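In: Predicted model and sequence below, questions to follow.
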Amino acid sequence: MYGIVNKAIQDLITETFGEDKWDAVKEKSAVDIDFFLSNEPYDDDVTYKLAEAAAEVLGISVGDVLQAFGEWWVLKTGKEKYGGLMESGGNNLKEFLVNLPLFHNRIMLMYPKLTPPEFKVSNIEENSIHVHYHSKREGLQEFVRGLMSGLGKMYEVDTVVELLQSRNDGSTHEIFKVTW
């Protein structure tokens, strides 16, 4: 993953819990990187170690860390770093989710070494949609749930994000039902 991801985890922890918690996370994770360069790729293992250490230091599950990070990514990192791109995704949550399959195509122009997930949508209804998440990376479904929740907050609509299908249960990909 690119350094911007790890930097965003650092920002989430320092701004929400304090610099001392970040120092504890870094120590617990044994990640020996003083600062993350946003446009540089890092081994995925760095991100996983940070998430696991954050869960231990904060006394919450890794899933809760990933979900909080997903919301943070949309509401803070996305708005600050990619404001125009986020705004061009749609005028409301439904439009953004329908356009989501094209979103990473634009991101890849900025990050050419990116290995992005693939999103597809189905079952498009007035107040719900199914979002299919395909990725080579495992263990990030709660991050995706957080992204969907963060998008709901960005568009100021109450959302429920339900996991309908998971690779943990032997499926080929995750399917989320997002209802608003």
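Out: The structure has been received and is ready for your questions.

In: CA atoms for contacts and neighbours, from now on please.
Out: OK.

In: Go through the lengthiest helix in the chain and flag the buried ones.
Out: Taking DSSP state H as the criterion, the chain has its longest helix at helix 93-110. For helix 93-110, the neighbour count (16 or more other C-alpha atoms under 10 Å) marks 93-94, 96-101, 103-104 as buried.

In: same check, this time on stretch 159-174
Out: Buried, per 16+ other C-alpha under 10 Å, within stretch 159-174: 159-161, 163, 165, 173-174.

In: Mind telling me the two of those residues farthest from one another?
Out: Using C-alpha to C-alpha, these span at most 21.6 Å, a distance reached by Thr159 and His173.

In: okay, the buried residues of stretch 159-174 in TSV with secondary structure next?
Out: Below are the buried residues of stretch 159-174 laid out as TSV (DSSP: H, G, I helix; E, B strand; the rest coil):
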residue	secondary structure
Thr159	coil
Val160	strand
Val161	strand
Leu163	strand
Gln165	strand
His173	coil
Glu174	strand
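
In: Got another one to weigh against that:
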Amino acid sequence: MFGFIHESIRQWCYRKYGEEVWVAILERSGFESGKENIVNHYYSDQDTYILVDAVSTVCKMTREQVWENYGAFLITYTMETGWDDLIRSMSPNLKGFLDNLDSLHYFIDHVVYKANLRGPSFRCEDNPDGTITLHYYTGRPVLGLYPIVKGVLRESAKRVFKLDILLNITGRTQRSVQMSTGERIEEHVIFQIKAQNTNQSNEDALGTLPKQIESSDYQLRLSNKDFINTFPYHIVFDRDCKLIQVGREIYSHVPKDLLVPGTPIPRIFEVTRPQIPLDFDNICNFINAVFVLQVKTTPMEFQKNILNSKRGSQVTTDARLVLLNKHF
């Protein structure tokens, strides 16, 4: 895990229990003082697990309680260290905040720290009874990090939206997922979120009230050609994830032979963020997430492969001719 996690754990223990307790935690975990919290250093998951286990033992609480308390402090610490305005501007309500968590993770990991970490993914659903269902996905099921989410949810609801929420875990499963990089085990935890006070203002802050849409006879008419030129990097595909059309600039990055209608999208791209199989249902489930697609073959690579294929074919043909000449 990124060193920022270790430093924020240290900050939490320092403030809540004092320096002597943190020294005892370091002794138990085997970390040398000053080497356990290097912010830009990447620590193995095992190192983080050892540190958290030491906190659990010294502070006499379960590992789950450590993670949940840490999650609540993480919001406080993050807002104290310069992220307050960004967090408050993410959304006017809790649901919008949760919908944008993936984008926030991506921004911090890839833009701020340039760490390219394996971040979690979040997906929200509105319920008819005014509650929110939050789906949390992580590729680190062994670490049992879901209590962090509980702490983050409660504290962000309280600090940012002035909400006290009831939070229940309604499901927790693990499954094997086939990714472009191979198979991995993914944990899926389902949370149900409800505002404790169900008055009008709290429902607005939760983000579950239906939005009023004003009717209008005005229609924006845009031809297919204009659409392609207006959105030069767009990609349109059907429910089977087969290509329908693309913007004109896509041709500069993808071989033309692959950009014909009916080409399966997974043949052209692989998804690097979020870490999900590329199919229509998954795309709809993560519609609010930032999607990062990587082109599998550039035009130059494509042409090189074609040339190599032709050369290989020519060598095979020449060899067959030699054999035929020898035979006759």
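Out: Received, thanks. A quick note: this is a predicted structure, and the numbers were derived from the prediction, not measured.

In: for the buried residues of helix 93-110 of structure 1, which one is nearest Glu52 of structure 1?
Out: Nearest to Glu52 of structure 1 among those, with distances taken as C-alpha to C-alpha, is His104, at 26.1 Å.

In: give the contact list for that closest one.
Out: Applying C-alpha atoms under 8 Å, 6 or more residues apart in numbering to His104 of structure 1 gives the contacts 116-118.

In: Can you say which of the residues you listed are buried?
Out: 116, 118.

In: So which of the contacts of His104 of structure 1 are in strands?
Out: Glu118 (DSSP state E).

In: Dump the contacts of His104 of structure 1 into JSON lines; add distance to Val144 of structure 1 as well.
Out: As requested, those are exported to JSON lines (distance: C-alpha to C-alpha, whole Å):
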{"residue": "Pro116", "distance to Val144 of structure 1": "13"}
{"residue": "Pro117", "distance to Val144 of structure 1": "10"}
{"residue": "Glu118", "distance to Val144 of structure 1": "12"}
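
In: Tell me the one of the contacts of His104 of structure 1 nearest Gly84 of structure 1?
Out: Looking across the contacts of His104 of structure 1 and measuring by C-alpha to C-alpha, the closest to Gly84 of structure 1 is Pro116, at 19.7 Å.

In: Might one say that the closest one is in contact with Ser135?
Out: Yes - assessed by C-alpha atoms under 8 Å, Pro116 of structure 1 is found in contact with Ser135 at 7.3 Å.

In: Tell me who's in contact with the spatially most central residue of structure 1.
Out: Centroid-nearest residue in structure 1, with C-alpha atoms, centre = their mean: Gly70, separated by 3.6 Å. By C-alpha under 8 Å, 6+ apart, Gly70 of structure 1 lies in contact with 142-150.

In: let's see 10 Å
Out: 8-9, 64, 76-77, 140-151 (C-alpha atoms under 10 Å, 6 or more residues apart in numbering).

In: Show only the entries of these found in helices.
Out: Reading helices off these with DSSP H, I get 8-9, 64, 141-151.

In: What subset of those is buried?
Out: 8-9, 64, 141-151.

In: sorry, back to before: need the buried residues of helix 93-110 of structure 1 in JSON lines (columns: distance to Trp180 of structure 1).
Out: Converted to JSON lines, these look like this (distance: C-alpha to C-alpha, whole Å):
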{"residue": "Leu93", "distance to Trp180 of structure 1": "8"}
{"residue": "Lys94", "distance to Trp180 of structure 1": "9"}
{"residue": "Phe96", "distance to Trp180 of structure 1": "13"}
{"residue": "Leu97", "distance to Trp180 of structure 1": "12"}
{"residue": "Val98", "distance to Trp180 of structure 1": "14"}
{"residue": "Asn99", "distance to Trp180 of structure 1": "17"}
{"residue": "Leu100", "distance to Trp180 of structure 1": "17"}
{"residue": "Pro101", "distance to Trp180 of structure 1": "20"}
{"residue": "Phe103", "distance to Trp180 of structure 1": "21"}
{"residue": "His104", "distance to Trp180 of structure 1": "23"}
